[in-house]
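Q: Any chance you can model this:
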Amino acid sequence: MCLNETILELKADPRESMSVCSDLRKNRNCKYFINLLKKRENLDNPILISPEIFNQPFDADVLLELCREKNLCPYFLSKFLLTEMKVVICNYQWIFNPFIRQSFLKFIGKELEQCILVLDECHNVVDVATDVNSLTITPYSLRLCLRDLESYRSTTEMQRFVNILLNHLEKMKGTMNVDEKAIDPEGVLNKIIKKMGLPDLTKFNNFLRDLYDFSTQIHEEKLASGEISRDYIGNLADFWLKWIRTYTQDSYFFSYNISRRKDKKNISMEIVALDPREITIPILKSCYSSLHLSGTVNPYVYSNLVGLNQSGKSYKAIIAKSPFDKKNIKALIIEGINTRRENRTTIMYKKIIERIDEILYCTPANVGIFCASYKVLTSLIANDIESVVRKNNKTLFVEEPGLSATQNAYMVKDFKSMAESTERGGVLLGVCGGRNSEGEDYPGKTMNSVIIVGLPYHLPTPRINAKIEYYDDVFDKQGWNFAYLYPAMQRANQASGRPIRKVTDKGAIIFMDSRFKQKFQWIADWVKKVIEIIPDKPNAIIQNLYPFWNK
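A: The predicted model follows:
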């Protein structure tokens, strides 16, 4: 919700973007905000700033375009109008990010106790709550810290601290042969304190407080001179102060992580929150009431993970009757397919492609294929799935991890357009848990059938294992179900719902892995009621699916 080129170029997280926004406004360096203030000063009612907004419902893209034409700030135009509103639609961050929530509620003059929260797509709450409670540092952010420390007359002790961290991360990057490695948080803390030449943890804590105060001084100096201030030093102090607060808590996991981009190896150091309830319970306790909505969430798991039973309020789980006509949904589990790691052979992938061939033959227009992982996706490509797509007169579109949001949006738009082409449509090949299997809708013919290839478990990384162990302790030995099985089935359930978005939609959902039969109770209720098991026989899918599309 921003048009300012400075903020757009920063590509910062929400908290830092708001901080830079504040500086730009204080220095009167944002023309969009200044124009909005001028217009507002001449009007008694903020609604009159842009009355056309109230002629019809406006989504964010339309508001952005309107404000671009008028050189107004879309973010603060929205906020000014909020004071007159009774219903506000906003991103999760506005409520679950403590920093943003405080600013947002203060601006509209409301307390959380006065708010009824309606959490749509609430299956996302668990990840949002843990993400906003986790922190990361990288060599890049440390180098920017060092630049500011050197430029603004810091103590040599502060500069030495950053250099110690830089050397430590570079050493770890050179020795790590895995993508994630657990950290002994107490051991690393003691090692840094020793290298700093400090006698104990108390002195280190005091040093971090001084570092944070110094970051505030720098910020004020930059603000006074009209500079844009990104608070790398303050973020570093926050990171280590949080480390000190949490290193003895089982609800946090500490790790080194390796990522690769354009063949370049990058390392980060992370404090990972494992328990979403640290964020969700205070919100649920404070708000007047809350309504949680999802077409795929498991009520028992969700209520435990977000702490509904600890909110101090009564709650009730309701599984609503599906609005979709059963005659318009075909749901199948395919026997004879198993993508467990030891089964991922050329023979198995050839068999998967043969079964996909049957589905493409039966399905008019567009088909989506969402794989358990990119490894499964690339293996399908390596085993020539494209020839089967061409054989059925369809065009293949492949989701790639390196695509920008804009590039991906154009690809999806092209895929959807194939539904109306003179050919037999398109095939979108992507992954479960990706932006196209969860963040995109495919109504009508834009996706008639969806195929989920494999059970989309995450790799059993140290982070996942830590979460399983922690959940075992706090959720009565339910760690594997809550931390491993449920997220996998949630990704599969989300992908399965892509073709059925309107009550008039007709769609086929194919679970291509026999293990879904054993996990039947975890499949979304509206799908589970119509599911059929297809035997491991050639043409068995055609015999079942062809009549569905050719009545």
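
Q: C-alpha from now on. contacts and neighbour counts both.
A: Fine.

Q: the strands in the stretch 51-200 of the chain, which residues?
A: 116-119, 135-137, 180-182 (DSSP state E, counting those that start in this stretch).

Q: Reformat these as a markdown table; add distance to Ile95.
A: Below are the strands of the stretch 51-200 of the chain laid out as a markdown table (distance: least, Cα to Cα, whole Å):
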| stretch | distance to Ile95 |
| --- | --- |
| strand 116-119 | 9 |
| strand 135-137 | 18 |
| strand 180-182 | 31 |
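
Q: Just the buried positions in stretch 508-527, please.
A: 508-517, 522-527 (16 or more other Cα atoms under 10 Å).

Q: who's in contact with it?
A: Stretch 508-527 has contacts (Cα atoms under 8 Å, 6 or more residues apart in numbering) with 295-298, 321-322, 329-339, 352, 448-455, 486, 489, 493, 496-497, 499, 528, 533.

Q: if I've got this straight, Phe253 is in a strand?
A: Yes: according to DSSP: H, G, I helix; E, B strand; the rest coil, Phe253 belongs to a strand.

Q: now it, nearest residue through space, not along the chain?
A: Val272 (5.0 Å; Cα to Cα, 6 or more residues apart in numbering).

Q: what's the host helix or strand of the one you found packed up against?
A: Element membership for Val272 (DSSP states H and E) is strand 264-273. Contact here means 3 or more Cα pairs under 8 Å, 6 or more residues apart in numbering; DSSP states H and E; on that basis strand 264-273 packs against helix 125-131, strand 135-137, helix 156-175, strand 252-261.

Q: let's see this one next to it:
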Amino acid sequence: MSFNLEEYLPYGRWRRGQRNLAKEVFRTVVNGELLLAEYPTGAGKTIASIIGVLKAIRELGGGYKVFYLAKTKNQALQPFKELKKLRNKGIDVNFIFFRNKKDMCGFKHKMSYDEFIYTCNIYRKEGLCSFYKKTLKEDSEYFKALLDTAEDPMHFISLTRENGLCPYEVARALAGDAEFIIGAYQYIFNHEIRDVFLGSLNLDLNDIVLIIDEAHNLPDILSDMYSYSINEITIRAAKKEVRKYGGWRESLDFLTKLLSLIQGFKVQTKRLGWIEVNPSLLLSIAPETEVLNETLLNILRQKGFETPSKSYFYRIHKFILKLKAYNLGYTLVIRSREDILTLDLICFDVSREVSRIFNNVHSAVLMSGTLQPREYISSILGINPHKIREFRIPRIFPVENWLVYVATDVTSKYSERGDYMYRKIAEYINVIDRGVGEKCVRLVVFPSYDLMKAIMPYIESREMIIEREDTSISEVIRKIRDMDRPLILSVAGGKLMEGIEIRHGRKSLIRVVVVAGLPFPEPSIYSSKLIDVLAARLKSKDKAWQFVFVVPAVIRVRQSAGRAVRSDRDRVVVFVLDKRMLNEKVRKYLSLEFSNPRIVNGIQNLEREFAFINEFLSHN
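A: This next block holds a predicted model:
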């Protein structure tokens, strides 16, 4: 088969390693295999993967659809732009964009995603959605014109809404002819959505080629997707809802018994934090599914479909249905969170939900700038290891662009946390902030919001930008413009770490990265159960522990450092404020730029380094 990939390249030349990536993607798809592709963020892996897949499906003779799955709206923007560039180059490639169906809706509402899907289906059946009704009257040529006009995915959604159309239904009408479908993870990994969606397109899993962006996040995203929670506040609100809008007596009695049942564990959960319970305890008091369905439908009718609003009983309904489908790989726990009792159905083994997908799609490309080891991914996702091939270029820029320090007299280890350690970590941050002479962005990455809140009062900078759960990347970049020496306080695994790039032209403005404690995941029932599962598969408890705790921490450290280097000219100084960085179990998973760190053991020791540090940063 031909390897003439240049005909698809919409740029003047390939970047380092980019053509090899496209070639490896091509081979993977042609052979019906699965590729683990590690290639630096911002270096062009999106267009390389698109070119490789497009070339392959056309060589195979058509009939395949490519699902490009992205976690966030920002991540979905890049494949949309790259496919547009292919079209502008004269390559006839059809594509369409989907987001979370709730986010595409023309109505304003405050429902959860599951509530929205349920209500949306009723709206359509009852003929109450004006967007849906108008969409049915238009033709695909009109829809294509809207897509061609759209500059980006959100513009496409805005255009369809402004024309009184349902963005989701417009996209679905165009999906039949599309070679590429850009969508959220739910379209493939939520089995209810997948079955309906693929059914509407007459597709089976073996007709699909998957490209999964930022695949290092996939295990955690899938666990969150398959898990479900309700709390005592929701149960009380659902009781009020049933009383107010009317419903089956059995539903009201059930809610009373459910509240009483979980409150019976209040003392134990307050003492232990959480307690595992047998699902049969709940199922023994639950009414028949028909009773739950009728009660919910009655509540929604009484509320009025024309003003979609939150239904608390819906959450109870959904939780019980998931519990009735309970299987291996899940656990049910009651825990106390700020004195509120919560029922959590936790999926700790996602492989039982997704291994069939990966082993039945025609081919898949899992890619990231920081991808876990092959054995980790195979074990966590239940992928046949014989189907996997790898392509890894963890960096395309010189290793000399990184200068790494490790402080050995501080740590974020739980047993050593306290006011003394918080002050000491803050002192390091203050000295680094003052000692680096350059006017540049200093990025501080904490393992968690709680640790950031504990250390923050001791940080002296007057130009701090603090990441909160609702902080947007655009907001951060806007604030930086008015500052000389901004100090960004962020959280590993947070929004900023997944997407922030701060540049002036091609040059990164982030020159200093401080990792304020190794970001190990917090011990939990989820991690405990997962270790047991992996230990059985890997025949090693120690390796299972490393996969659950060490590998995610290392990935986050590498992500933090990688935020700063986006070109050959970029240089960064990375300070890791945690002595555990030198542990052999951590070092074995680190990439080359961390292999020979400079060690400091105290503030005075560090202060003697600043002449060297500032000299290093001056060469760019």
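
Q: before we move on, the earlier item: would you enumerate the residues in contact with the residue mapped onto the residue nearest to Phe253 of structure 1 from structure 2?
A: Applying TM-score structural alignment, one finds that Val272 of structure 1 aligns to Ile346 in structure 2. Counting by Cα under 8 Å, 6+ apart, Ile346 of structure 2 touches 223, 226-228, 330-333, 526.

Q: ok, now how distant is Ile346 of structure 2 from Glu38 of structure 2?
A: Per Cα to Cα, to the nearest Å, Ile346 of structure 2 is found 29 Å from Glu38 of structure 2.

Q: Same question for Thr135 of structure 2.
A: Counting by Cα to Cα - Thr135 of structure 2 and Glu38 of structure 2 are separated by 41 Å.

Q: Is it correct that Tyr405 of structure 2 is in contact with Asn601?
A: No: counting by Cα atoms under 8 Å, Tyr405 of structure 2 does not reach Asn601; the two are 10.3 Å apart.

Q: Those two: which is more packed in?
A: Tyr405 (20 against 13; other Cα atoms under 10 Å).

Q: aligned partner of the more buried one in structure 1?
A: By TM-score structural alignment, Tyr405 of structure 2 lines up with Leu332.

Q: hang on, that match in a helix?
A: No: remark: Leu332 of structure 1 does not belong to a helix; assigned using three-state DSSP, it is strand.

Q: thinking again about what came up before, among the helices and strands packed on strand 264-273 of structure 1, which comes closest to Ala365 of structure 1?
A: Set against Ala365 of structure 1 and scored by Cα to Cα, these come closest in helix 125-131, at 34.3 Å.

Q: Tell me how many other residues surround the nearest residue to Arg277 of structure 1 once chain neighbours are set aside.
A: Distances taken as Cα to Cα, 6+ apart place Val306 nearest to Arg277 of structure 1, at 5.1 Å, with adjacent residues excluded. Under the neighbour criterion other Cα under 10 Å, Val306 of structure 1 is assigned a count of 21.

Q: which SSE is the closest residue to Asp325 of structure 1 other than its chain neighbours in?
A: Spatially, and ignoring its direct neighbours in sequence, Asp325 of structure 1 is nearest to Val503 (7.4 Å; Cα to Cα, 6+ apart). Using DSSP H and E, Val503 of structure 1 sits in no helix or strand.

Q: Was I right to think Val503 of structure 1 contacts Ser322?
A: No: between Val503 of structure 1 and Ser322 there is no contact under Cα under 8 Å: 9.5 Å.

Q: which one in structure 2 is aligned with Gln490 of structure 1?
A: Using TM-score structural alignment, the partner of Gln490 of structure 1 in structure 2 is Ile555.

Q: Assign that match to helix, strand or coil.
A: Strictly by three-state DSSP, Ile555 of structure 2 counts as helix.
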